[in-house]
Structures are given as C-alpha cells and as structure tokens.
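Asks: Just a sequence and a predicted model for now, questions to come.
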Amino acid sequence: MPPFSPSLRRLAALTTSSRGFHAREVLAKHASSSSSASSPVPVIPTCPAPTCPCSATPPNLDIDQKTPLNGTIAAYQKHILVGSGQTDWLSKIENEKHGSDWGHLVAELKRAVGRRGEFHDSVFLFPAFQHLFLDQQSPREQARNLAEYALGDTNRPHPRIRTQPITKPTILVCSHGGRDKRCGIIGLLLVHEFRRQLRSIYAHAATTVPEDETNAFDHQSINVGGVSHVGGHKWAGNVILYIPPGYEIAADSDQGQDRAVPTAAATTASRLRRNKVTSPLAGTGIWYGRVEPRHVQGMIEQTLLGGKVIEDLFRGGIDRQGHPLRL
C-alpha cells in the first residue's frame, strides 16, 4: 500500500458498535457478544524514558491520570477510515454532509450500519488491513456497498469494491479538537512527534545499512494520520497502532542493550542488521491512552519495532479475527 497522500493523512473516523458510531475518524466497529479474548501478548510495564529531546506536553490539560486504562475501549470488530482532507471536524462528523462528499458518505454509512439500520479512493478497513476502492456511485449506494462488505466476510470479493492489502504500519492519533480541545491540542503534537522521530530513524538507517534493507523503516512507508474522535478524550492523547500481518521485527527484541545506544536512530539502525522474525503483534490494533510526546520514541521502539505492548498506556486492542486483546 502506498503511504497516505497529504490529504489522506487527515482522516475522519466512524465506529460501529452496539452503541452506534463514534464520530470524526471513520472507524467501523461492530460488536459481537460471542467474541472471545485472544491469547496474551508480550508486555513491558512502562514506556521507557526518551533518549532524545521531544516536544513538551502542554500544562493544564485536564487528563484523567487515575482511572486504569486497560479495557476502556468499546468492543468492536471492524474499523473503517475515510479520508476527509481536513485537519479538524464538526463535533459530529455526520453533520459534515452539508459541505462534503465524505461527510455525506459517513452520514449514509451510519444510517446503513448504525442502530437504524461522488467519493474518492480513501477508505481503509482494519483489522482486515485493506485499502478499499469504491465504484463511482451515489454516497448512499457506496455506503450500502461498504456496509455490506465491511460487516460480511472481507475475504470474499465484492462486485463494487476493489481491495489492496495494507502492508505497512498505520499510526492513528485522535486530533479532533472540534470534539474536545484536549485531543486537538495534544493530538497535533503527537502527529508531529511521530513524523519527526520516524524521519530521524530513517535518515540514520539510510546511511548505515544497504539500501534494499531500509524500505520497511522508511518514514514514508509508515502511515501517520490525525483522526476524529475514537472515544476517551479524558485520556488524551489517544493513539492506535495497526501493525500489518507478517510485519517483521528484529529477532533480538531485548531493549536493555539498545537503550544504552545514545540515539534512537542508531538504536533502530542497529536492528536493521539483525535477523528478522514476525512480530507477535502482527495483524493487531493496539490502543494507547494518556500518550505524551515523551512516549513516542518508546512506542516506536517497543511496540512497532519490538513487538511489545506498553502496559501502563494500554487501553485495549483487537486481533486479525476481530477478537479483543486483553492483558
């Protein structure tokens, strides 16, 4: 899958669940009472302190620092993302229908898969890890086809939808200031910090390893996008990492030796020379809360490149089959 174009790095999200859709980003979540928790995943208790300078967290943000985060996401099985080309949205994204095709699609999609029942190629489906291309139809017809496909067996082709696999990690940050200013403030800082850290990692790696080994760590190949409300703004910043099936990490994921290396870029570059294994988090979506810029380096190192969940930031997760991940 190619990286998000600039317009697609700003996504609206919709979630379908037993309580209906959440607004802004287009996450599609559909709850199932028969879902069972999948097996445990590797964890570390806390996020390591950064070894490089990072943006400061703004003071006086009213963030809930006391409530345990584990299990604070709504149960869901599918997550739909729709590119909006915007950096912020109305409080309820379906109200964008009066001024945009994507808002009309979201409104129709909510109508199609919620409790009651001309668009671009910017629809993404997780944890199927698919980029969806919808036939040119009315938003209502597109929404009907999308709901039919997303809530069915995504391994079966749909006559009106073409698919392309998503093979690179996708990092989603709630930056929905129109819904809650905490997400708008810290979300934009986190998007910037993720992109800055990934650029730094890639720039160093490109000078220390063969060219054909740098592709997986090219920041242009790791999608980072601001999204609409995903729930839990009192725990801002909220971050979701979707790690594609088959994603490989260094065989030696022990951080002890790596953390002694003075820069994050050098740490990551050293990993590029090691043997690779499939990440234990491949095919999953990992939700984090109370994320600050100081956590970004550790999240990249530990979760993206190390295959470990950071326990004290973990809100919940989902595996490839749509089952919840629990610690």
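Replies: Received the coordinates, thanks. Numbers count the residues shown, from 1 in each chain.
Asks: Only C-alpha atoms from now on, for both contacts and neighbour counts.
Replies: Will do.
Asks: does the closest residue to Leu109 other than its chain neighbours sit in a helix, a strand or a coil?
Replies: Counting by CA to CA, 6 or more residues apart in numbering, Leu109 lies nearest to Ala143, which is 4.6 Å off, once chain neighbours are set aside. With DSSP: H, G, I helix; E, B strand; the rest coil as the basis, Ala143 sits in helix.
Asks: Pasting the second one now:
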Amino acid sequence: MTKMASLLRGLSYRFNTPTPSTDFKKAKNEDALFPKTDPAVDGEDCLHDCESCSIKYPRKFEIDQDDKLYGNIGGWNTHLIVATGKTDWVRDVADEKGSVMEAVSKAEEPTNGKMMLSASNMPIPLSSHSDPDGQVRTTVLLLPAFKFIDNVTPAAVPDLIQHCVNNAPTNTSPLVDPASDNSLTSTPLPAGLDMRDCPHNYLILLCSHATRDARCGQSAPLLKKELERQLRPLGLARDFDDERPGGVGIYFINHVGGHKYSANVLVYRRRLSPDGKPLSEAAQCIWLARIKPSDCENLVRYTVLQGKVVKPGEQLRGGFDRSTQLTNSAPEKGAHPETLISLKMYTTNAP
C-alpha cells in the first residue's frame, strides 16, 4: 500500500457508536483517553518522525522535556474563537479595548459550563462594517458545535452567550443523531446575528501568541507550513476563503497555557457517519504539546484523520472524546455559574 493510500485509509476511521449515558468519566492516564498508534495495526511508519521534513525550529528553541504533561490542563465545556485578523495580541486579549474578547470577559458566564475564549487570526469579514456606535462586526466560531456566528459586536455578546453558547452542545454532551439535534439551529437568533456551519471536518489550532512567549510566535508559522505540505497532496488543505466542504482548517490562536511545552496544538475532529460524511459536531479534541515540524506527517496521518495519538506519554496534555465519554478531568455535575472559574482566569493566568 502506498503512503498516499495509507493516509487516505485514515479517512475511513469511525468513532464508536455513542452510548446514551450522560456519565462522562475521567480517563485514568494518557493511554486511556485516546487510542494509541500500534505498529501492528498502523504500520512501522507510526514509529518514525518525518524523514522528508526540512523545516526545523531555531537553534535556541528550548522547551521543557521533563514534566509529565497529561492532565495538567483543566476541563472546559465550550470554546469560542474570535476572528481578529491578527497573529499576535496584547498579553491578555480581554484587555483589548472595544473587542469582543473584552466584552466576553465582562459578560455573564455561560450556564452550560466553562467557556474557553480565544482570539484568532481568522480574518474579519471583508463585508464587515461598523454599526452606528462604531463597533466593528466580526465572526466567531463556536466549538464543539462547529458553528460560525457572523455579525458579532461587543454589544451583541450577551445575546451571543444567551442564545448561542447556552444552547450549544458541550464537550461532555452525549453525541446524538444529528437529525434529532436541533437545539442550536432551531433557536431564534437576535436580529443581526447569523449562524452557519463550519465547512471543515477537522480544525487544528496553533498558539502563535508571541507577546506571551517568543517560541509560540516562531513555532506556529513553521508548523502551519509543514502541516499544509502534508495536507495538500490529500486535497485537505484549506485557506481562509476556501469554503469547500471537508478538509482541515488551521487557525492561530492566543495563549492557551504551557508555553514551556511549545508547540501547543489542539485538534478538533468531527464524527463521521457510516458513509464517511461528517456529522455536525466535534466528537473529539486532542490537545498536544511539544510538537515539532517532524511530527506533522504522523499528526496528520494518525491524529487528524484517525483520532489516534502517536506519543501520548511525551505529548498528550488532555482533551475529550464524546464517543467514549472520556475527558482528561472530572466533568462538573451541574454547570451553575457560581461554580465556574472566570473567563479571564481561564484564558490568561495559566503559565
């Protein structure tokens, strides 16, 4: 079997049929959360880094190689990614005056659990315009729902949280038949807000926040270049303006904690139906660290396309799998606002 055929074979990977239970559990260790590659099943290539990769980090790019990674992140329930058109931001994105990030940090917290907030390099739509108060409209991506919401202004953030985030599936919502899941799409939206599907099957989020740590500003563009080199022959590379269904979207985001383990990479994966078509929501998020350009070939082949982890002991920080109902942290019982950490703490105070 050729390497191309081997990669495409990964597209046939299917998640387990989800059980109706809502009892998510904490995976006991890094080998229990996601499947690990096995050379007997995946071939000898899973044991080796990319030999054709010529991209390398700068000579003085040093990271912590000793700490145990697994479980050193907290759980989260939803993830809001804000289009800013930038690849770097002020130290705390909530301090960016007049931004959606600032408005989110000051708004009431979601009723369905902790929300991770990220600024991203997704461009502000060219058709965007300022409203009468001078507030620029932008787009946000809501995960694990895989939904874009357009025309979001700082003033619209309370409505965004109330009508979109609070009604959205979470990382610990059981997977359901998409035909019967209309909780979000059937929710009437306030005037001005528009919702649409994210066209991609997979998302790769790379921390590029150089203001917080220069290593992230160095690693993100290098990883993106190598990831695109691996994705292009498979027909899976997607630019910002590429609305073809499927493929892999690669976005830069701000600080996620753990810069000393650069590069941090989050992979969101939609569940596939038996006929290979993507279902509406993310079933997995696989959060990795210590990723190098030479890891990208196997990252695409096994993690993005198959939901497997190549080096869990060295690189897995955590994540969730809604198909097996496992997370890296104990799920909260009842997402009452008083039990939630603040958005500002969650998005900026990690080392």
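Replies: Cool, the structure landed. Just so it is clear, the structure is predicted and the values come from calculations on it, not from any experiment.
Asks: What residue in structure 2 is paired with the residue nearest to Leu109 of structure 1?
Replies: Ala143 of structure 1 maps onto Val157 in structure 2, with residues paired by TM-score structural alignment.
Asks: So what does Pro127 of structure 1 match up with in structure 2?
Replies: By TM-score structural alignment, Pro127 of structure 1 lines up with Pro144 in structure 2.
Asks: what's the burial count for that match?
Replies: When neighbours are defined as other CA atoms under 10 Å, Pro144 of structure 2 has 25 of them.
Asks: and if you look at the one 4 residues further on?
Replies: Burial of Phe148 of structure 2 is recorded as 19 neighbouring residues (other CA under 10 Å).
Asks: Doesn't it belong to a strand?
Replies: Yes. Counting by three-state DSSP, Phe148 of structure 2 falls inside a strand.
Asks: Do I have it right that it meets His200?
Replies: No. Look at Phe148 of structure 2 against His200 with CA atoms under 8 Å: they stay out of range, at 11.3 Å.
Asks: who touches both of these two?
Replies: Shared contacts of Phe148 of structure 2 and His200, defined by CA atoms under 8 Å, 6 or more residues apart in numbering, are absent.
Asks: before we move on, the earlier item: tell me the contacts of the residue nearest to Leu109 of structure 1?
Replies: Contacts for Ala143 of structure 1 (CA under 8 Å, 6+ apart) come out as 105-106, 108-109, 112.
Asks: Closest one of those residues to Leu11 of structure 1?
Replies: Val106 (11.7 Å; CA to CA).
Asks: Counterpart of that closest one over in structure 2?
Replies: Here Val106 of structure 1 is matched to Met101 in structure 2, going by TM-score structural alignment.
Asks: immediately after the host helix or strand of its match, which helix or strand?
Replies: Using DSSP states H and E, Met101 of structure 2 maps to helix 100-106. As assigned by DSSP H and E, the chain's next helix or strand after helix 100-106 of structure 2 is strand 115-120.
Asks: what range in structure 1 matches that next one?
Replies: Strand 115-120 of structure 2 corresponds to no residue of structure 1 when matched by TM-score structural alignment.
Asks: Report the buried residues of stretch 275-293 of structure 2.
Replies: For stretch 275-293 of structure 2, the buried set under the neighbour-count rule, 16 or more other CA atoms under 10 Å, comprises 278-293.
Asks: against structure 1, where does stretch 249-268 of structure 2 fall?
Replies: Against structure 1, stretch 249-268 of structure 2 falls on residues 223-242 (TM-score structural alignment).
Asks: what's the span of the matching stretch, first residue to last?
Replies: End-to-end span of stretch 223-242 of structure 1 (CA to CA, to the nearest Å): 10 Å.
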